[in-house]
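Novice: Sharing a model prediction with you, sequence too.
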Amino acid sequence: MTENVLEIEGLRVHFDTLDGPIEALHSVDLKVKDKQIMGLVGESGCGKSVTSLVTIGLATCDVDEGSVKYEGEELLFRDSHSNKRIQDISGLITVASVLASIVSLFWMVLINPILGTTVFVASLLVGGLSWLYGFFAKSESRKHQKFMRWVRGNEISMIFQEPMSALNPLYTVEKQISEVMRTHDRLVDAETPRHTRILQALVSPFSLFARAIRLSPYVSSAVIGIFAFVTAAHVGGFSDEAELWAFLLVIIFPILGSRSSLKERMKAIETDFSVIGDSAEEIILFGSTDTRWWRLLSTAAPHLPLGIASSIVVYLMLWMPFSALLGMVVISALLALPVVMLLDYLELDPAHTRQVIGIVEDVKIPNPEAVVKMYPHELSGGMRQRVMIAMMMACEPKLLIADEPTTALDVTIQAQILKLMRDLRDEKGTAILLITHDLGVIAEMCDDVTVMYAGSVVETGSITDVLSRPRMPYSIGLLHSIPTIEAGSERAVLPIIPGQVPDPNLHFDGCRFHPRCPFADEKCISTPPPMMEVEPGHFAACHHTDSIGENVAEVQAAFDVFAADYGLEGVA
């Protein structure tokens, strides 16, 4: 087995746009070793995320050349030219056949049935054969897609930049994590037999009814009493006289709700003040009569809208004919019962729920039993990021791609997420490709670092080599832009790299960084710099690696002068 978990060599990709192809990556080379944390750093638009998406086969771009290998296995698929031509021709013939069949169908109905039927059958036959030919021509592509679906999740997982957009807002945490594990066959055996689950689903409406009575006895009793009263009024023939009685619910429901709220409050107070010996009722009713009335009104007022709505519904139930009411009840039950039973059947098996809870516990989420029942919008940013990590680590991949995992998180949560990722590497041996803008995170977390600029790798090496002895002006500019609090190094203006990352549409004969580099000369403009090994294991792409050498301070000072001349003096 190769020492490198991931090897990217000479990767070039482009996006097709209305203005023509845009080259996003230019001969990217990157390696991630087993159990290593590799940092990938650079400004926005440098191609970091595109590189990661191409690696796992989720990018929408076209690969021009290069190789992406996972443990020696090629992850990129490029169909042969003849196969592509066959698929294109097959698609055109299939579309033409479908259009011809539609026209022949109208011809058959409106003009000439015999000729129309002949053309219709012929079009279907030609279209079917063409589709089958194209289908078999895509067999290698389908085989590769199946292989990539196995790799994603099982071997390589990715934490996306924004967990709120990556998580499905319609499903609970346990549902989404279990779905990943089910897809990759990582769930334990269910402890409840299938026939038992079917029986439980069939009786779930009765279980739901009993649970509602147990959890909300006052509300449940009121609902049962209302239906009994409406039925008795219709059967007894006094429904017309009882219509006005429905509006008593405007008073009854707030009173029942108030009593329920007071009982809950008394129960909480009895728990909190049991050591004192006072009763909850004495504590709640302590004070003047006005205070007690105000407290009762304040607990009853939130239930007033429910009372008004219930009175209107009951009035309509008394007003309409009893046969119509029974028909509505029966139809509603017939529509609702299958949904209730299906949802109960689709609930996670207790063994699977415990497995998901264990995975959530591994990422240090407090109260995991409650969290797995929540939806993404109910969680904080840090909790959602932990859920994403739990989901990605559920299948124990060998390589984790973390695309800016601490973006938009506060510093405390950032530290927790980074510690969690380091623990995953230490405990389970997971290699990590960490994409970030933060050089502080890189220095804290990574073993090696790769610097990207405008779709190309410009420097790579160990953390000590790149951060202590950078040899590429872009790397030096990034380090120079970090604020410092060391005594004697205070700066009135925060240094920046002048300009911005070039538009991918722009063509460069030489170094793509030369418009922003204070050392650019004619050679930099006309000749692309090769990636040279400046010291063992440390590579940099620059024509001036020898002259830069140990003069990092001079390069930083040159950036300050260049930024001032450029017209961008930084932000105070």
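Specialist: Received the coordinates, thanks. Note that the structure is a prediction, hence the values are computed from the model and not measured. Numbers count the residues shown, from 1 in each chain.
Novice: rest of the way, CA atoms for contacts and neighbours
Specialist: OK.
Novice: And the strands in this protein?
Specialist: 4-17, 20-33, 37-41, 62-70, 73-74, 156-159, 399-403, 431-436, 448-453, 456-462, 531-535, 538-541 (DSSP state E).
Novice: nearest to Ser332, of the ones you listed?
Specialist: strand 156-159 (43.4 Å; C-alpha to C-alpha).
Novice: now that closest one, how far from the centre of its chain.
Specialist: 11 Å (C-alpha atoms, centre = their mean, to the nearest Å).
Novice: Show me what it packs onto, helices and strands only.
Specialist: helix 381-393, strand 399-403 (3 or more C-alpha pairs under 8 Å, 6 or more residues apart in numbering; DSSP states H and E).
Novice: Name all residues that make contact with the closest residue to Gly499 other than its chain neighbours.
Specialist: What sits nearest to Gly499 in space, not counting adjacent residues and going by C-alpha to C-alpha, 6 or more residues apart in numbering, is Arg516, at 6.1 Å. Going by C-alpha atoms under 8 Å, 6 or more residues apart in numbering, Arg516 touches Ile497, Pro498, Gly499, Gln500.
Novice: Only the buried subset of those, as a ChimeraX command please.
Specialist: Buried members of those can be picked out in ChimeraX with the line below, counting by 16 or more other C-alpha atoms under 10 Å:
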select :497,498
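Novice: returning to that earlier point: among the strands of the chain, which comes closest to Val561?
Specialist: The nearest among the strands of the chain, by C-alpha to C-alpha, is strand 448-453 at 21.8 Å.
Novice: what is the orientation angle of that closest one with strand 456-462?
Specialist: Between strand 448-453 and strand 456-462, the angle comes out at 160 degrees (axes from the mean of the first three to the mean of the last three C-alpha atoms, to 10 degrees).
Novice: quick check, distance from strand 448-453 to the centre of its chain.
Specialist: The answer for strand 448-453 is 25 Å, by C-alpha atoms, centre = their mean.
Novice: From the contact counts, what lies against that strand?
Specialist: Using 3+ C-alpha pairs under 8 Å, 6+ apart: strand 448-453 touches strand 37-41, strand 456-462, helix 463-468.
Novice: Leaving out sequence neighbours, find the closest residue to His184.
Specialist: Asn154 is the one closest to His184 (C-alpha to C-alpha, 6+ apart), at 6.6 Å.
Novice: Number of residues surrounding that neighbour?
Specialist: 23 (other C-alpha atoms under 10 Å).
Novice: Which among the helices and strands packed on strand 156-159 is found nearest to Ile251?
Specialist: Short answer: helix 381-393, nearest of the helices and strands packed on strand 156-159 by C-alpha to C-alpha, at 43.0 Å.
Novice: Put this next to the previous one:
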Amino acid sequence: MEPLLDVRDLSVRFDTDDGTVHAVDRLSFDLRPGEVLGVVGESGCGKSVTMMSILGLLPETATVSGTARFGGMDLLAARAPELRRVRGRQISVVFQEPMTSLNPVFTVGRQVGEVLQRHLGLSRAAARTRAIELLDLVHIPAAARRVDEYPHQLSGGMRQRVMIAMAIACDPKIVIADEPTTALDVTIQAGILDLMRELRERLQTAIVLITHNLGVVADLADRVVVMYAGRKVEEAPVHELFARPQHQYTIGLLDAIPRRGAGDANGRLREIPGRVPSLARVPEACAFAPRCPRADDPCVRALPRLVRFSPGHVAACVHPGREAA
């Protein structure tokens, strides 16, 4: 199947007073029609910067290179007017915190309707009617009444549903969901994930799911890209990643998931020691080596190459897989 989005050698850097920050380094991945691709990693690993660069939403201080082909267009080389026609119409975004993404002075119906007016040319009355249908589609109760309410009158879960309604308003080919459940409690998170699964099956929309939560990935994704310090360190089908992780960072993430029987003799969960390195000083070697229990001299001498372990499963690790018991 031909990729819907094909990203090759994407690099993003920011020139700052403290030096050059290499936010994304030679990242390649693709997205297939109707697929859910999970992009996983700790805060600061480059997940969100990757997607914002593809949509041309980074500040002017960013330098972007590589290619991102979508529908015969290289999004990284496209001019601003071309990108504006793509954003919201063919590729849309669900941001992490809806309260800062929704305009507090406009009703939710007005904001959903604006997407329809701008991209589909609907009249204001037709856009309002369609906005009610979309709010109902994302399971907001009493949609005909809620359409005239303001964001502060809705719960966090309902505001996120409004963001999803805006994202799917024009029947896009791709929805980028950037930590869509982070600020919500567990019960509401489950409802949002159920909604995204339902919309994916009903609309056949491809989804890029950006998250640090591997539980969310296991529940929704088909394939997973694991990022660390701006680089892809592992990629695999979701079942393969959980059953046979290869990169030591991926193993550390999986071992830190809360679950029955996890932890040491005192019941404490395992954690990855240390912290993500500064992106202004990422070495041309394994960036995870200072935190890795199996790191040795070869790990810090050169950057490990991505190695294929099975169909669709690659990882860049000198000591792949779990250590033998």
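Specialist: Thanks, I have it. On a predicted model such as this, the values are computed, not experimentally measured, just so you know.
Novice: What residues of stretch 176-184 of the second structure count as buried?
Specialist: Ile176, Ala177, Asp178, Glu179, Pro180, Thr181, Leu184.
Novice: same thing with stretch 546-556 of the first structure?
Specialist: Neighbour counts over stretch 546-556 of the first structure (16+ other C-alpha under 10 Å) mark Ile548, Val552, Val555, Gln556 as buried.
Novice: quick revisit: need the counterpart of the residue nearest to Gly499 of the first structure in the second structure.
Specialist: Under the alignment (TM-score structural alignment), Arg516 of the first structure maps onto Arg291 of the second structure.
Novice: The residue nearest to Ala62 of the second structure when sequence neighbours are not counted: neighbour count?
Specialist: Of all residues not flanking Ala62 of the second structure in the chain, Phe14 sits nearest, at 4.7 Å (C-alpha to C-alpha, 6+ apart). Phe14 of the second structure is flanked by 20 other residues according to other C-alpha under 10 Å.
Novice: I figured Phe14 of the second structure was touching Thr63, is that so?
Specialist: Yes. In this structure, Phe14 of the second structure is within contact of Thr63 by C-alpha atoms under 8 Å, at 6.3 Å.
Novice: that older thread, what would the strands of the first structure look like in CSV with distance to Gly127 of the first structure?
Specialist: Shown next, in CSV, are the strands of the first structure (distance: least, C-alpha to C-alpha, whole Å):
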stretch, distance to Gly127 of the first structure
strand 4-17, 29
strand 20-33, 32
strand 37-41, 49
strand 62-70, 28
strand 73-74, 35
strand 156-159, 39
strand 399-403, 43
strand 431-436, 47
strand 448-453, 48
strand 456-462, 45
strand 531-535, 52
strand 538-541, 54
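Novice: contacting residues for Met158 of the first structure?
Specialist: Counting by C-alpha under 8 Å, 6+ apart, Met158 of the first structure has contacts Met392, Leu400, Ile401, Ala402, Asp403.
Novice: and the two most separated of those?
Specialist: Top of the distance list for the contacts of Met158 of the first structure (C-alpha to C-alpha): Met392 and Asp403, 12.5 Å.
Novice: where do the contact lists of these two overlap?
Specialist: With C-alpha under 8 Å, 6+ apart, Met392 of the first structure and Asp403 have common neighbours Met158, Ile159.
Novice: give me every residue that touches the spatially most central residue of the first structure.
Specialist: Geometric centre of the first structure, nearest residue: Ala166, 1.4 Å, by C-alpha atoms, centre = their mean. Residues in contact with Ala166 of the first structure, defined by C-alpha under 8 Å, 6+ apart, are Phe160.
Novice: residues contacting the counterpart of Arg471 of the first structure in the second structure?
Specialist: By TM-score structural alignment, Arg471 of the first structure lines up with Gln246 in the second structure. Taking C-alpha under 8 Å, 6+ apart, we find Gln246 of the second structure in contact with Glu234, Ala315, Cys317, Pro320, Gly321, Arg322.
Novice: can you do 10 Å?
Specialist: 233-236, 240, 307, 309, 313-322 (C-alpha atoms under 10 Å, 6 or more residues apart in numbering).
Novice: same question, Asp171 of the second structure
Specialist: Contacts of Asp171 of the second structure (C-alpha under 10 Å, 6+ apart): Gly88, Arg89, Gln90, Ile91, Ser92, Leu203, Gln204, Thr205.
Novice: doesn't Ala165 make contact with the first one?
Specialist: Same thing as Gly88 of the second structure. No. With contacts counted by C-alpha atoms under 10 Å, Gly88 of the second structure stays clear of Ala165, the gap being 11.4 Å.
Novice: Deepest-packed of the helices and strands packed on strand 448-453 of the first structure, please.
Specialist: strand 37-41 (a mean of 26; mean count of other C-alpha atoms under 10 Å).
Novice: ok and that strand relative to strand 456-462, angle-wise?
Specialist: Strand 37-41 of the first structure runs at 140 degrees relative to strand 456-462, counting by the same axes, to 10 degrees.
Novice: I'd like to know which of the contacts of Met158 of the first structure is nearest to Phe229 of the first structure.
Specialist: With C-alpha to C-alpha as the yardstick, the closest approach to Phe229 of the first structure among the contacts of Met158 of the first structure comes from Met392, at 54.9 Å.
Novice: That closest one pairs with which position in the second structure?
Specialist: Met392 of the first structure maps onto Ala167 in the second structure, by TM-score structural alignment.
Novice: Spit out the contact partners of the nearest residue to that match once chain neighbours are set aside.
Specialist: In space, and not counting its chain neighbours, Ala167 of the second structure is closest to Ser92: 5.2 Å by C-alpha to C-alpha, 6+ apart. Listed by C-alpha under 10 Å, 6+ apart, the contact partners of Ser92 of the second structure are 55, 86, 164, 166-177, 207.
Novice: What lines up with Ser92 of the second structure in the first structure?
Specialist: By TM-score structural alignment, Ser92 of the second structure lines up with Ser157.
Novice: now its match: how far from Lys267 of the first structure?
Specialist: Remark: distance between Ser157 of the first structure and Lys267 of the first structure (C-alpha to C-alpha, to the nearest Å) = 48 Å.
Novice: Kindly report the same for Phe106 of the first structure.
Specialist: 75 Å.
Novice: what does Pro21 of the first structure give?
Specialist: From Pro21 of the first structure to Lys267 of the first structure the distance is 69 Å (C-alpha to C-alpha).
Novice: do the same with His81 of the first structure
Specialist: Taking C-alpha to C-alpha, one finds His81 of the first structure at 76 Å from Lys267 of the first structure.
Novice: higher neighbour count, these two?
Specialist: Neighbours per residue, other C-alpha under 10 Å: of His81 of the first structure and Lys267, the larger number sits with Lys267, 13 against 9.
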